[in-house]
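[1] mind folding the following:
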Amino acid sequence: MKRWTYTRAMPHFFAAWAVAAAFAFATLPATSQPRPGGTLTWLINPVPSSIVPLTTTAGGNAEIGPKIVEGLLTYDYDLKPKPLLATAWSLSRDGLQYTFELRKGVKWHDGRDFTSADVAFSVLTLKQVHPRGRGTFANVVDVKTPDAHTAIIVLSKPSPFLLTALASTESPIVPKHLYEGTDIASSKYNSAPVGTGPFVFKEWVQGSHIILERNPNYWDKPKPYLDRVVVRFVLDAASRAAALESGTADLANGTGGIPLSDVERFKKLAGIEIDTRISPYLGSHQQIYFNLDTPALQKREVRKAIAQAIDVNAFAKTVWYGYGTPSASPIGKGISRYHDASIQPYPFNPKEAEAALEAAGFKRGAGGTRLKLRVLYNPFQERRAADFVRQSLGRIGIDAAVESYDFATYVNKTYTERAFDITLESLTNLFDPTVGVQRVFWSKNFKVGLPFSNAPHYVNPEVDRLLEAAAVETDEAKRRQLFTEFQQIVHRDIPSIELGANPAITVLAKKVRNYAPTGEHIRGSFADLYLQP
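    Sure, this is the predicted structure:
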């Protein structure tokens, strides 16, 4: 029986965690009896570096991995926790110990028993090697294992967000007997994983596909219903659209899906469904970051002028085709309990922007250019987004040269070489601001070479104080106020231009049912997915 013990130290966290009713997806009704069997063909782009989301948070790993490896918990669309490898959990009165009762009878795919030793090893490993785990588990000092089916996470300080960080896509539990004593980052099991999940890794043909097969010994029988999942890597958007339209592919999402310009046409196709739900666990969000080490951009008036030159509403209509949800705050509308709706974009005013640049000493020179800036963009944003910024800045005399790179090179250019002046990023808010938002604006998270960290090199002691206080505050009302003050200061400082939640478009064949029943959406397990004739 599931148990969650609320205490005075941590009152009613989930009562306020409501997500908009738009998450309901009535167009995909489930039948009373799932049909077993069949193969799902799933398109993904770009090709991931590995499969398990253990040492990386990249999209492909976070999507494929949870079909094979599992976390302690899963979540509904209100982000309320539900059992997975843990069947019950409680919190001590001082807020410093989480006790998890683990599911019995679970086997790793190689036949070994799953035990609390695997949980302890995984949590302490995530703290060391996972890009966000360093922060998520920063207060973890020990994981006790009094017996094979009990794990106790011991904290030095309260971590009010920790219970929401235990999904398969964020904190996978991996087999201690295969990872212990090895170089975790280079382990062969990152790309040929052994898990406890509904599907077993079969093969990975580089440049072509990954095959996952049904786990006949899965603990949640009769799931999974599919016999096989074939992940195909198709880099060209037109080819993906053709595969989906012809029926040779069944499912695609986000950057692995169709061009936004094709969405309306696909909505009219007889055998296709379009799902526009946004995963509350992922918290889709995109933004523009200034490199505050660039001399010209150290001036707030220059950053404000650039913000006034970019019409974010026009951006949403043209680049996102109206499918996104604009938001001017670093905590977007998807995290409604912390989002400050009073924060609005700086008014679009190119004339005022030009006057501000003049006053700052950037006068038009030869060819009408005031200054030159390098513009990069994460491939998870479209080139069209970077071109929109380039054209917007060109109107006020800024020569914005767009540089295009593959994902790995982009990460190196931005976070190691810091060879950019402006970058269009795609750093999701995730399930809690301490995990998804703090990493960008906390000065102590500026580290050259650390991907998806403090790209602007933003430093504000008061912002640091607010973020650090919110990370350990167990009173929900006080925590909300801390995040409100944080948002207002960042908006005034302008280290970024926040764009909001980018479109979440999933294209699927009508025969595909129940593919995303949890808040992790496509990053869930596919255990419930079945094909309807």
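[2] all contacts plus neighbour counts: C-alpha atoms, from now on.
    Fine.
[3] V140 versus the closest residue to K80 other than its chain neighbours, what's the distance?
    Ranked by C-alpha to C-alpha, 6 or more residues apart in numbering and with sequence neighbours excluded, the top spatial neighbour of K80 is F14, at 6.3 Å. F14 sits 22 Å away from V140, going by C-alpha to C-alpha, to the nearest Å.
[4] residues touching the strand or helix carrying L40, excluding its own?
    Assessed by DSSP states H and E, L40 sits inside strand 39-44. With contact meaning C-alpha atoms under 8 Å, 6 or more residues apart in numbering, strand 39-44 is reached by 60, 226-235, 240, 248-253, 255-257.
[5] any of those buried? List them.
    Burial by neighbour count, 16 or more other C-alpha atoms under 10 Å: within these this picks out 60, 226-235, 240, 249-253, 255-257.
[6] which of the residues you listed fall in strands?
    228-233, 251-253 (DSSP state E).
[7] how about TSV for these, with distance to A359 added?
    Formatted as TSV, these follow (distance: C-alpha to C-alpha, whole Å):
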residue	distance to A359
R228	63
V229	60
V230	58
V231	55
R232	54
F233	51
L251	53
A252	49
N253	46
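[8] another sequence for comparison is provided below:
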Amino acid sequence: MRLFSRRFGLVAALAAGIAAPALAQAPASAPVRGGALTIGVESDFEGFDPIRAGVYSNSTVTAASLIYDTLMRLDDKGNLIPALALSMTPNEDGSVWVAKLRPGVKFHDGTPFTAQSVADHFNRLLDPANRFAGRAYIAIEKVEVGDDLTAVFKMRGPNAALPRTLAQPTVVTLIISVKQANEKGADYNRNPVGTGPFVFKEWRAADRLVAERNPDYWDKDKPYLDRVTVRPLPDSDARYASLVKGDVQVVWEDRAENIVKAKKDKNLVVLQWVGSGALVIPLNTQREPLNDKRVRQAVSMSLNRKANAAVLSQNLRPVYDDPYAPSSGIVCKDTGTLGYNPEAAKKLIADYGKPVKLTMTVTATPRGREGAQVFQADMKKVGIDVEIKPVDQTQLVKEALSRDFQVTGWRIIDLADVDPQMFANFHSKSPINFSGYNNAEVDRLLLIGRTSLDENKRKEAYCDLIKILNDDAVWLWSGSNIDFAITRKNVHGIPALRGGAVQVEGAWLSK
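    Sure thing, here's the model as predicted:
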């Protein structure tokens, strides 16, 4: 099936970078129909109306992927495959993309899925009146209707990466029923309707979300499961214990001790995905004392990132000097990293001439607390006092997006192309630039990365960009983006954990 014009096939392949190894589940035998699956995730859900939720954590993407679909998908090797769209074709310069939609698809309420549905979804997110922060992630100007099964994406400039960007499930790309959102108003956020493999049944806050098999799903062979429950279990040790006991059959996991234990347990299977992006520590450049570059550089040089990552992750997560990671295909010979240099940091603090006190906001989880304690200890060595502020994940996101923080924990999620995240996080006009960073040269380089059809120019721009970001010490790269899930050994068919999401439209249980 023709997904791209010949001219853009190479461009899209290059934009994807080198596919990282994915330890997804190999089928044990023919899939078995029936059964119920329970997934344990890290946090409760922000909600399922992207306007009201603002962002989707990987926990929310896991749940939302039950109910919603994307236009395209990526297989475990990074190849584009059709989903709601059968193909996406660009014009000569990539400023317009035409999506041909799959016929016969229906929303869970029986409404036909058409090009108008696509236009309504994306145009709602792009409408400035809705103040949706996530619109910075995709460079779409508007979506128009060609005919019932033809959606036309008008871009803000040339864009080679759109189909790959739309293939990853995110707060932007998972298509909702705007008709239902308009009819239900605020209630839609807790009662979503989509075209996905499962139909939403209930959501008990901080307890569980339940979805049941969609008998009219467009992929007639799927899903295999009758029922899926997603349970927020913020304590990773309790989450792991529930898996071992059999109360849940799949968990998202990032606690190194549990991953190491699981690899030794014959009843469990560890899934791993090495993606682009990074675990990061954003610094708010608009808040004192971090509005002073000397203080930010001192913080950067005080943090023993590689030693800390080795301890916290038991060497499961290497640390790089940029947020791209090898899977992006962007390899910079010179990143301009400041390196670990506590003596130089002390001199910068002395030059600043005032006591430095910081508050670090983290998730109230073992992972969040442990990372904050390591940060606190490193800062103490150079005379920086750090108070740790643990909050639930929903609150952390809210405070970050409103710039109500000094230091926080975050993640640049794994995407098939680095443009959406880099542009959203660091362009001065982006509503998701929650560090308040403003640098004209960075803006210029980000535009090259977004619009150039020359892959070498894009890579050069991103390497020049990282030297500036590292010198300005805006965000600190604290770990690589490697996602893990652990399953009971009778669980099969879970694909690569892109973006940390556990997707189960093709999952099944052996007897």
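[9] which part of the second structure matches the strand holding L40 of the first structure?
    The alignment of strand 39-44 of the first structure onto the second structure (TM-score structural alignment) spans residues 36-41.
[10] in the matching stretch, which residues are buried?
    Neighbour-count burial for stretch 36-41 of the second structure [16+ other C-alpha under 10 Å]: 37-41.
[11] average distance between it and the first structure?
    Its aligned residues in the first structure lie a mean 1.0 Å from stretch 36-41 of the second structure after superposition (mean C-alpha distance after the TM-score superposition for the first structure).
[12] how far does that stretch sit from its chain's centre?
    20 Å (C-alpha atoms, centre = their mean, to the nearest Å).
[13] repeat that for stretch 240-255 of the second structure.
    Worked out by C-alpha atoms, centre = their mean, stretch 240-255 of the second structure lies 22 Å from the chain centre.
[14] so how far is the first residue of it from its last?
    Note: stretch 240-255 of the second structure ends 9 Å apart using C-alpha to C-alpha.
[15] residues in contact with that stretch: which ones?
    Residues beyond stretch 240-255 of the second structure that count as contacts (C-alpha under 8 Å, 6+ apart) turn out to be 37-42, 236, 239, 258-259, 268, 313, 367, 483-488, 491, 500, 502.
[16] can you rerun that using 6 Å?
    38-41, 484-488 (C-alpha atoms under 6 Å, 6 or more residues apart in numbering).
[17] same question, stretch 398-405 of the first structure
    369-376, 390.
[18] who wins for most neighbours among those residues?
    The residue in the contacts of stretch 398-405 of the first structure with the most neighbours, by other C-alpha atoms under 10 Å, is L376 (26 neighbours).
[19] mind checking what that residue lines up with in the second structure?
    Under TM-score structural alignment, L376 of the first structure pairs with T361 in the second structure.
[20] its match: what secondary structure?
    strand (DSSP: H, G, I helix; E, B strand; the rest coil).
[21] test my guess that it contacts T408.
    Yes - at 4.7 Å, T361 of the second structure and T408 qualify as touching, with contact defined as C-alpha atoms under 6 Å.
[22] returning to what we had before: distance of the residue nearest to K80 of the first structure from Y75 of the first structure?
    Taken as C-alpha to C-alpha, the span from F14 of the first structure to Y75 of the first structure is 11 Å.
[23] the second structure: which residue goes with Q488 of the first structure?
    So, by TM-score structural alignment, Q488 of the first structure is matched to K467.
[24] how many residues are close by that match?
    When neighbours are counted by other C-alpha under 10 Å, K467 of the second structure comes out with 19.
[25] just checking, it touches T335?
    Yes - K467 of the second structure is within contact range of T335, at 4.9 Å (criterion: C-alpha under 6 Å).
[26] one step back: between F14 and Y75 of the first structure, which is the more surrounded one?
    Y75 (23 against 13).
[27] which ones are touching that one?
    81-82, 518-519.
[28] likewise I482 of the second structure?
    Contacts of I482 of the second structure by C-alpha under 6 Å, 6+ apart are 273-275.
[29] A helix includes it, no?
    No - counting by three-state DSSP, I482 of the second structure falls outside a helix, being strand.
[30] now the spatially closest residue to it that is not a sequence neighbour, what's its secondary structure?
    Spatially, and ignoring its direct neighbours in sequence, I482 of the second structure is nearest to V274 (4.6 Å; C-alpha to C-alpha, 6+ apart). Three-state secondary structure (criterion: three-state DSSP) places V274 of the second structure in strand.
[31] so how many other residues sit close to V274 of the second structure?
    25.
[32] adding distance to D118 of the first structure, write the contacts of stretch 398-405 of the first structure out as CSV.
    Listed next are these as CSV, based on distance: C-alpha to C-alpha, whole Å:
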residue, distance to D118 of the first structure
T369, 59
R370, 58
L371, 55
K372, 53
L373, 49
R374, 46
V375, 44
L376, 41
R390, 50
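[33] which position in the first structure aligns with V374 of the second structure?
    Match for V374 of the second structure (TM-score structural alignment): F388.
[34] count the neighbours of its match for me.
    17.
[35] and the longest helix for the first structure?
    helix 476-493 (DSSP state H).
[36] work out the gap between that helix and the centre of the chain.
    Between the centre of helix 476-493 of the first structure and the centre of its chain there are 21 Å (C-alpha atoms, centre = their mean).
[37] same deal with stretch 392-401 of the first structure?
    That offset, for stretch 392-401 of the first structure, works out to 31 Å (C-alpha atoms, centre = their mean).
[38] please apply the same query to stretch 163-176 of the second structure.
    11 Å.
[39] now the terminal residues of that stretch, how far apart.
    Stretch 163-176 of the second structure end-to-end distance (C-alpha to C-alpha) = 18 Å.
[40] all set now, cheers.
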